[in-house]
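Engineer: Here is the input, now give the coordinates:
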Amino acid sequence: MTMQMPCLKNADTPRFKRWGLWLGACLLSQAQLGFAADLVTTDTAFEVLQKQAQQWAASHPSFQGKQVQVAPLDPRITVQNCQQTMQFEQPFSNQPALRVRCAQPAWQLFVNLNTGQAFAPVNRANAGAPVLHKVLVSKELLKRGTVITPAMFSVAEMPAAGMENQIISDIKIIKNMELVRDLTPNTPLRSYDVKNAVLVKRGQEVQVTAGEGQGFSITMRAEALQDGGWGEQIRLKNVESGRSLQGVITGPNAAKLR
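Structural biologist: Below is the predicted model:
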């Protein structure tokens, strides 16, 4: 069925002219509103992460008084929109690397903060010599997912221009960490190469202790209801009683009651 617009008779009368002017103004107003709506933009997930990281850094002793920016992420990493306020943590006290967690949907990643700091005056006598930094370098090829140990690395001195805030020089902080990408021999270890190792996996049996430091110690068997790394709190279920528990991971398939 074809719809036709009705023809207006006597359209030249003052009444119809006024009606036409009002209709034209109305349509123009709606078009302007639609155009304005098209100009409204929303922040990307990375921009939201950036703003929340800056708010967190403003109240953290390590970054107070400094202008911080989240360093660009690896192009292979996609930041998901977080439906809740993100949680930030600085796992390496001497590194500007942050662990970012989102509860809904559940995800976590590491980011680096670039801080606006004043640089020391250049020593003209040594201006031509490259600045050397102590770094940890891998002794052999290490595959993604490897739980790393200090024995896998040696300390070396080499130029680190452009990644001073990302290199890891303290061998103590790599405990209970795992690689997120392959690492070739003699490659410096950087903060975004690692993440907390998954020491307990969902469905595995976990040895849970309770009472340590209180004059007694009890060990029980529990089933992990979620994955977790060292120091993280996860949900557990007592194998014998079926009771739900909250435990903090202390090692591979080991936890203590919260």
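Engineer: contacts, neighbours, all on C-alpha from now
Structural biologist: Fine.
Engineer: measure the closest residue in space to residue 248 that isn't next to it in sequence to residue 107 for me?
Structural biologist: Spatial nearest neighbour of residue 248, excluding adjacent residues (CA to CA, 6 or more residues apart in numbering): residue 233 at 4.3 Å. Separation of residue 233 from residue 107 (CA to CA, to the nearest Å): 15 Å.
Engineer: more neighbours, these two?
Structural biologist: residue 233 (19 against 13; other CA atoms under 10 Å).
Engineer: and the more buried one, what does it touch?
Structural biologist: Residues in contact with residue 233 (CA atoms under 8 Å, 6 or more residues apart in numbering) are 246-249, 258.
Engineer: try residue 219
Structural biologist: So residue 219 contacts 207-210 (CA under 8 Å, 6+ apart).
Engineer: Which of those has the largest number of neighbours?
Structural biologist: In the contacts of residue 219, the most neighbours by other CA under 10 Å go to residue 208, 23 neighbours.
Engineer: returning to what we had before: which among the contacts of residue 233 end up buried?
Structural biologist: By neighbour count, with 16 or more other CA atoms under 10 Å, those hold 247-249 as buried.
Engineer: In strands, which of those residues appear?
Structural biologist: 247-249 (DSSP state E).
Engineer: hey, which helix is longest across the protein?
Structural biologist: With secondary structure taken from DSSP state H, the chain has its longest helix at helix 14-39.
Engineer: How about it, which residues are buried there?
Structural biologist: So, applying 16+ other CA under 10 Å, helix 14-39 has no buried residues.
Engineer: Next secondary structure after it?
Structural biologist: Of the helices and strands lying after helix 14-39 in sequence (DSSP states H and E), the nearest is helix 45-58.
Engineer: other SSEs contacting that following helix?
Structural biologist: strand 67-70 (3 or more CA pairs under 8 Å, 6 or more residues apart in numbering; DSSP states H and E).
Engineer: Could you also give me the structure for this second sequence? I'd like to compare it with the first:
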Amino acid sequence: MTKPAVAFAANPTPKAQAILRTLSARYRSVPVADADVIVALGGDGFMLRTLHSVLKHGLPVYGMNAGSLGFLMNDYAEDDLLERIEAAELVELHPLRMRAHAIDGSYTEALAINEVSLLRQTYQAAKLAIQIDGKPRMTELVCDGILVATPAGSTAYNLSAHGPIVPIDSDILCLTPISAFRPRRWRGALLPHDAHVEFIVDDPAERPVSATADNLEVRDVSRVEVQEDRNLTLRLLYDPGHNLAERILAEQFEA
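Structural biologist: Model (predicted):
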């Protein structure tokens, strides 16, 4: 059986570059255009950047942890890399598409694998209205911000903001406020994956708000639309018994 052709991608940190040199000496690396799979060496942030960069290629990504937390990564081991890739379990994700309208009339589109978040830019709290599928659901949320998270992103910023962890195959989006002041005890909502979410910023010139899709930020927004893009599929590979679904489940029992 033909072994998978591998293209390596590594974070520029000394640790990841040292691992890249080790693996490149042992396993043949090919250009991305000739690869069957990309092996990403780094932490979770680098994995997100790699997934964004390979969207146009449609290649699966097998990550190995050369960072710190490595929630999205497999454990690093030098031996049997090709065999691990062949035995790996596939997880498919769909990103969020953000369309952020700025107060100057311009707009920016971007994709988010973890979450789209809105955050106040100054000392003043943000005031936001929320519409779901064109229907007003909240006329005023006074807060530091709000986010829409995918199942994969539910254990990231969403969890830090006290949002729920949801299974990777749940077809659910998390709508989670960040330090909500009014309504006082509103904890957010769970939405169907195909919901069209729209945030309208009240008085954006006086209470400026930024919008972020993963690591891309748009400042001084007046309105932000968010919806899952099912036309795009991201493919991640995990060692058997340690896939993303298992990690998300285990995260709910962490002390």
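Engineer: overall similarity of the pair, as a TM-score.
Structural biologist: Once superposed, chain against chain, the TM-score is 0.24 (TM-score structural alignment, normalised by the length of structure 2); 103 aligned residues with a CA RMSD of 5.8 Å.
Engineer: follow-up on the earlier one: the residue nearest to residue 248 of structure 1 and residue 250 of structure 1: what is the separation?
Structural biologist: In terms of CA to CA, residue 233 of structure 1 sits 10 Å off from residue 250 of structure 1.
Engineer: hang on, the earlier thing: look up how far residue 247 of structure 1 lies from the residue nearest to residue 248 of structure 1.
Structural biologist: From residue 233 of structure 1 to residue 247 of structure 1 the distance is 5 Å (CA to CA).
Engineer: Equivalent analysis for residue 256 of structure 1, please.
Structural biologist: Taken as CA to CA, the span from residue 256 of structure 1 to residue 247 of structure 1 is 5 Å.
Engineer: Give the residues shared as contacts by these two.
Structural biologist: residue 208.
Engineer: ok so, going back, which of the buried ones among the contacts of residue 233 of structure 1 lies at the shortest distance from residue 97 of structure 1?
Structural biologist: Using CA to CA, residue 249 comes nearest to residue 97 of structure 1 of these, at 22.0 Å.
Engineer: what about residue 68 of structure 1, neighbour count?
Structural biologist: 21.
Engineer: next SSE after the top helix by length along structure 2?
Structural biologist: In terms of residue count, the longest helix belonging to structure 2 (DSSP H) is helix 14-26. The element immediately downstream of helix 14-26 of structure 2 (helix or strand, assigned by DSSP H and E) is strand 37-42.
Engineer: Which SSE is immediately downstream of that following strand?
Structural biologist: helix 44-54.
Engineer: now, which of the contacts of residue 219 of structure 1 sits nearest residue 47 of structure 1?
Structural biologist: After measuring the contacts of residue 219 of structure 1 against residue 47 of structure 1 - CA to CA - the closest member comes out as residue 208, at 40.6 Å.
Engineer: Quick check: the gap between the residue nearest to residue 248 of structure 1 and residue 159 of structure 1.
Structural biologist: 39 Å.
Engineer: try residue 219 of structure 1
Structural biologist: 50 Å.
Engineer: Next: residue 247 of structure 1.
Structural biologist: 43 Å.
Engineer: Then residue 244 of structure 1?
Structural biologist: 52 Å.
Engineer: now swap in residue 38 of structure 1 and tell me
Structural biologist: 48 Å.
Engineer: can you check residue 55 of structure 1 too?
Structural biologist: 33 Å.
Engineer: got it, and residue 49 of structure 1?
Structural biologist: For residue 49 of structure 1 relative to residue 159 of structure 1 (CA to CA), the value is 31 Å.
Engineer: Settle it for me: which of the two has more neighbours?
Structural biologist: Neighbours per residue (other CA under 10 Å) separate residue 49 of structure 1 from residue 159, with residue 49 holding more: 21 against 14.
Engineer: Tell me the helix or strand right after the strand ranked longest in structure 1.
Structural biologist: As assigned by DSSP E, the longest strand anywhere in structure 1 is strand 106-116. Per DSSP H and E, the first helix or strand lying C-terminal to strand 106-116 of structure 1 is strand 132-138.
Engineer: what's the angle from the next helix or strand after that following strand to strand 132-138?
Structural biologist: Note on strand 132-138 of structure 1: by DSSP H and E, the next helix or strand toward the C-terminus is strand 153-159. Here strand 153-159 of structure 1 runs at an angle of 140 degrees relative to strand 132-138 (axes from the mean of the first three to the mean of the last three CA atoms, to 10 degrees).
Engineer: Show me which residues of strand 153-159 of structure 1 are buried.
Structural biologist: 153, 155.
Engineer: and the very next helix or strand once past that strand, what does it pack onto?
Structural biologist: Scanning forward in sequence from strand 153-159 of structure 1 by DSSP H and E, the next helix or strand is strand 177-179. Packed against strand 177-179 of structure 1 by the contact rule (3+ CA pairs under 8 Å, 6+ apart) you find strand 194-196.
Engineer: in stretch 101-112 of structure 1, what's buried?
Structural biologist: Going by 16+ other CA under 10 Å, stretch 101-112 of structure 1 has these buried residues: 101-102, 108, 110-112.
Engineer: Hmm, residue 224 of structure 2 is touching residue 99, no?
Structural biologist: Yes: the pair residue 224 of structure 2 / residue 99 is scored as a contact, 5.7 Å apart, by CA atoms under 8 Å.
Engineer: Compare those two (neighbour count), which wins?
Structural biologist: residue 224 (24 against 20).
Engineer: can I assume that one sits in a helix?
Structural biologist: No: counting by DSSP: H, G, I helix; E, B strand; the rest coil, residue 224 of structure 2 is not part of a helix but strand.
Engineer: what about it, distance to residue 244 of structure 2?
Structural biologist: For residue 224 of structure 2, the distance to residue 244 of structure 2 - CA to CA - is 29 Å.
Engineer: now residue 85 of structure 2
Structural biologist: Taken as CA to CA, the span from residue 85 of structure 2 to residue 244 of structure 2 is 15 Å.
Engineer: more neighbours, the two?
Structural biologist: residue 244 (24 against 20).
Engineer: Residue 50 of structure 2: what's it in contact with?
Structural biologist: Contacts of residue 50 of structure 2 by CA under 8 Å, 6+ apart are 9, 40.
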